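>>> following is a predicted model, sequence given first.
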Amino acid sequence: MTLHPKAEATCRNPPADYSDLKALFLSTTLKKDPEPSHTADLMGVSKAIMDSNSISTELLRLTDYQIAFGVYPDMTEHGWARDDWPDIQRKVMEADILVIGTPIWLGEESSVCRLAIERLYGYSGNLNDHGQSDYYGRVGGCIVTGNEDGVKHCAMTVLYALQHLGYVIPPQADAGWIGEAGPGPSYGDDGAGYDNDFTQRNTTFMTWNLIHMARVLKDAGGIPVHGNQRSEWAAGCRFDHPNPDYR
């Protein structure tokens, strides 16, 4: 398709510089590297858009790590001999954008995805210098693939978890692809999904909405601190709550 010159200029001239942003993609496929992953394949589309705009990106396949079960920051302090999650968590905290990708199994996100969410939750008690959740000021999104129904359900679960932890979820922060109902090709099998306009559009819109929101938050210095500081609440400040004597 040939674009009108004005439209072409709009597409190729983004409104800001994004070279100071970092994005982390966590693929929760059940497959270990180097086995091809449909989920990582679609995540790569979003990553490529960010790469082309000078955002520092990294994609981790969590099955390549030994991640302990639990909801504490470091499970070696709770009986586990090895736990690779603390190193992953450091990458999470360095990133302005976090994208979780999951396949669909029996209509739900993968077991690895649930493990990742639980481990992210284990860090949610940490506070930033303003007394807010340390996840505040970051942006979250979700990519889902499969050959059965459940894209929106899985995205709903993942995005709810991220916002509950403190991530900002911009408009249309999810994208996915599913094939025909029942056994069949998944995204990338013999090119399946590559020419699907709905998936192309949603993946692109999701990526740019994450980029825009991350830029806004970075420039604003994060979420304003009034009314959401756990440290101040613990000290007795009630931020206009109608019952100041509540204990």
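Cool, got the structure. Numbering: from 1, shown residues only.

>>> please make it C-alpha for all contacts and neighbour counts, starting now.
Will do.

>>> got the contact list for Gly125?
Ser133, Asp134 (Cα atoms under 8 Å, 6 or more residues apart in numbering).

>>> in addition, the following structure is provided for comparison:
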Amino acid sequence: MTTADDRAYPGNGVDGPAPRFEGLRALFINATLKRSPEPSNTDGLVRISARIMREHGVQVEEIRAADHEIATGVWPDMTEHGWDTDAWPPIYRQVAAADILVLAGPIWLGDNSSVMKRVIERLYSCSGLLNEHGQYAYYGRVGGCLITGNEDGVKHCAMNVLYSLQHLGFTIPPQADAGWIGPAGPGPSYLDPGSGGPENDFTTRNTTFMTYNLLHLASMLRDAGGVPAYGNRRSEWDAGCAPDQDNPEHR
């Protein structure tokens, strides 16, 4: 009987050398409230995941959203809607060039930061754009998230981020989130001396599993040419050619 471990998926690294993922590109957006160069605890988890990716040949970029003047709104370029400046269009070009997007951020009042919410809103602003197959723009890309804090809310924040990403068209692999949380109430943050965060086996394990799952799924989607386009093409639907519906004008 053939088991999953016996099957010859070339990227599983079970019976051979560690897989390589050259050609894949990953983007981490850190939604900390802190501007550079102020230390960000969320960067501590980002570094673990980004290091693994780089060691396997992935081109990795990191953005701290608070360093950029991202306008509020739900249009691709808010300078066309009354804002003097908007840093989102060049950031979106980095998103569009990436096979993997990881949103990372802190917990405030049990929820995602205001910066995280703005990033997701601006991702939404571009979700109506189409790819070369006529699908929504984020099809064929995978998403994950990293959450840090010293108060409850890791799973709540992760659910919000991952739901948002899949709703916009990203594909979410198994165990696509990881987080660290200190003692409830005021206390040490992830990178504070003596916090135990960097040494926490549960957090490091989940971050590692998330990273490899993102890499494997992104590689599989790339090799398959993305998500199959039958039945999910917005361009076809708008033209009156909805699948499985008779329309003599578009046969």
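Everything's here; your move. What you see is a predicted model; the values in this text were computed from it and never measured.

>>> may I ask you to name the longest helix in structure 1?
As assigned by DSSP state H, the longest helix anywhere in structure 1 is helix 197-220.

>>> what about that helix, how far off from structure 2?
Taken over the aligned residues, the distance from helix 197-220 of structure 1 to structure 2 averages 0.3 Å (mean Cα distance after the TM-score superposition for structure 1).

>>> so where in structure 2 does that helix end up aligned?
Aligned by TM-score structural alignment, helix 197-220 of structure 1 corresponds to residues 201-224 of structure 2.

>>> and what of stretch 165-174 of structure 1?
Against structure 2, stretch 165-174 of structure 1 falls on residues 168-177 (TM-score structural alignment).

>>> please pull up the equivalent of Gly44 of structure 1 in structure 2.
By TM-score structural alignment, Gly44 of structure 1 lines up with Arg47 in structure 2.

>>> which helix or strand contains its match?
If you go by DSSP states H and E, Arg47 of structure 2 is part of helix 41-55.

>>> in that helix, what's buried?
Asn41, Thr42, Asp43, Leu45, Val46, Ser49, Ala50, Ile52, Met53, Arg54 (16 or more other Cα atoms under 10 Å).

>>> nearest to His133 of structure 2, of the residues you listed?
Met53 (28.0 Å; Cα to Cα).

>>> ok now do that closest one, which residues does it touch?
So Met53 of structure 2 contacts Gln59, Val60, Thr211, Leu215 (Cα under 8 Å, 6+ apart).

>>> adding distance to Tyr190 of structure 2, write those residues out as CSV.
Listed next are the contacts of Met53 of structure 2 as CSV, based on distance: Cα to Cα, whole Å:
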residue, distance to Tyr190 of structure 2
Gln59, 26
Val60, 22
Thr211, 19
Leu215, 25
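
>>> alignment lookup: Gln132 of structure 1 to structure 2.
Aligned by TM-score structural alignment, Gln132 of structure 1 pairs with Gln135 of structure 2.

>>> surely its match is in contact with Gly231?
No - counting by Cα atoms under 8 Å, Gln135 of structure 2 sits too far from Gly231 to count as a contact (9.6 Å).

>>> neighbour-wise, which of the two wins?
Using other Cα atoms under 10 Å, the more surrounded residue of Gln135 of structure 2 and Gly231 is Gln135, with 23 against 13.

>>> how close does the helix holding Arg47 of structure 2 sit to structure 1?
Helix 41-55 of structure 2 differs from its equivalent in structure 1 by a mean of 0.7 Å after superposition (mean Cα distance after the TM-score superposition for structure 1).

>>> after that helix comes which helix or strand?
Toward the C-terminus, helix 41-55 of structure 2 is succeeded by strand 59-64 as the next helix or strand (DSSP H and E).

>>> matching residues in structure 1 for that following strand?
Under TM-score structural alignment, strand 59-64 of structure 2 corresponds to residues 56-61 of structure 1.

>>> residues in contact with the matching stretch?
In contact with stretch 56-61 of structure 1 (Cα under 8 Å, 6+ apart) are residues 19-29, 32-33, 40, 47, 50-51.

>>> ok, the residue positioned nearest the centre of structure 1 to Gln132 of structure 1 distance?
Against the mean C-alpha coordinate of structure 1, by Cα atoms, centre = their mean, the closest residue is Val99 at 2.5 Å. Taking Cα to Cα, to the nearest Å as the measure, Val99 of structure 1 falls 22 Å from Gln132 of structure 1.

>>> next one: Ile211 of structure 1
22 Å.

>>> same check on Ser37 of structure 1?
Applying Cα to Cα, the value for Ser37 of structure 1 to Gln132 of structure 1 is 36 Å.

>>> same question for Gly236 of structure 1.
Computed as Cα to Cα, the Gly236 of structure 1 to Gln132 of structure 1 distance reads 15 Å.

>>> which residue ranges form the helices in structure 2?
In structure 2, the segments counted as helices under DSSP H are 41-55, 88-97, 114-125, 154-168, 201-223, 234-238.

>>> report the angle between the first one and helix 201-223.
Using axes from the mean of the first three to the mean of the last three Cα atoms, to 10 degrees, the direction of helix 41-55 of structure 2 lies 50 degrees away from that of helix 201-223.

>>> tell me how far the equivalent of Ala23 of structure 1 over in structure 2 lies from Asp99 of structure 2.
Ala23 of structure 1 maps onto Ala26 of structure 2 when the alignment is built from TM-score structural alignment. As judged by Cα to Cα, Ala26 of structure 2 and Asp99 of structure 2 stand 6 Å apart.

>>> circling back: dump the buried residues of helix 41-55 of structure 2 to JSON lines, plus distance to Leu130 of structure 2.
Putting those into JSON lines (distance: Cα to Cα, whole Å) gives the following:
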{"residue": "Asn41", "distance to Leu130 of structure 2": "35"}
{"residue": "Thr42", "distance to Leu130 of structure 2": "32"}
{"residue": "Asp43", "distance to Leu130 of structure 2": "32"}
{"residue": "Leu45", "distance to Leu130 of structure 2": "32"}
{"residue": "Val46", "distance to Leu130 of structure 2": "29"}
{"residue": "Ser49", "distance to Leu130 of structure 2": "29"}
{"residue": "Ala50", "distance to Leu130 of structure 2": "28"}
{"residue": "Ile52", "distance to Leu130 of structure 2": "31"}
{"residue": "Met53", "distance to Leu130 of structure 2": "28"}
{"residue": "Arg54", "distance to Leu130 of structure 2": "29"}
